[in-house]
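starting from these lines, generate the structure:
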Amino acid sequence: MSRLEDKLAHQVQAARGNAKKYLGRAVGNRRLEAQGRRKQASGNMKRAAGKLRDAFKR
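The predicted structure is shown next:
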């Protein structure tokens, strides 16, 4: 995957996690909400790692 595709994939992962978190909260499903939080955090961490990697490339 190219760097741009990685960035988009991580952003999509965080957005899907966010949606899953709010869906779980709306229907009262704590497990779904927790899964969404984990997915969102994972996507955010991958995005942060990519930004850090880009900072040291320059």
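
please count neighbours and contacts with C-alpha atoms only from this point.
Will do.

for residue 4, grab the count of nearby residues.
By the measure other CA atoms under 10 Å, the count of residues near residue 4 is 8.

buried sites along the helix or strand encompassing it?
Counting by DSSP states H and E, the element that carries residue 4 is helix 3-27. Residues 7, 9-11, 13-25 are the ones in helix 3-27 that count as buried (16 or more other CA atoms under 10 Å).

for it, packing partners?
Packing contacts for helix 3-27, counted by 3 or more CA pairs under 8 Å, 6 or more residues apart in numbering; DSSP states H and E, involve helix 30-57.

now the second one, please; I'll put the structures next to each other:
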Amino acid sequence: MSDKEKGRAKAEQAKGKVKETAGRAVGNESMTAEGRAEKAKGDARQAKEKMKDVFKR
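Have a look, this model is predicted:
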């Protein structure tokens, strides 16, 4: 996994988790859903990069 993409995936996951938690704390379902979506996007990016690593070998 390239360091740049790995960092981007981790940043998206963290940003999504923060947004999800904040949305839950204030009772904003829209923000909670956005946070979940960003976290899932980061998870997908990380999985894609891991698959690239598998096929490089």
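
got a TM-score for the pair?
Put the two chains on top of each other and the TM-score (TM-score structural alignment, normalised by the length of the second structure) is 0.94; 56 aligned residues with a CA RMSD of 0.6 Å.

for residue 27 of the second structure, see how far away residue 41 of the second structure is.
23 Å (CA to CA, to the nearest Å).

I meant to write residue 3 of the second structure there.
36 Å.

just residue 51 of the second structure next, same as before
Residue 51 of the second structure is 37 Å from residue 27 of the second structure, by CA to CA.

for residue 12 of the second structure, same thing?
For residue 12 of the second structure, the distance to residue 27 of the second structure (CA to CA) stands at 22 Å.

hmm, who's touching stretch 35-46 of the first structure?
For stretch 35-46 of the first structure, contacts defined as CA atoms under 8 Å, 6 or more residues apart in numbering pick out 10-22, 24.

list the buried residues of that stretch.
Buried residues in stretch 35-46 of the first structure, counted by 16+ other CA under 10 Å: 35-44, 46.

out of those, flag the one nearest to residue 57 of the first structure.
Closest approach between the buried residues of stretch 35-46 of the first structure and residue 57 of the first structure, by CA to CA: residue 46, at 16.5 Å.
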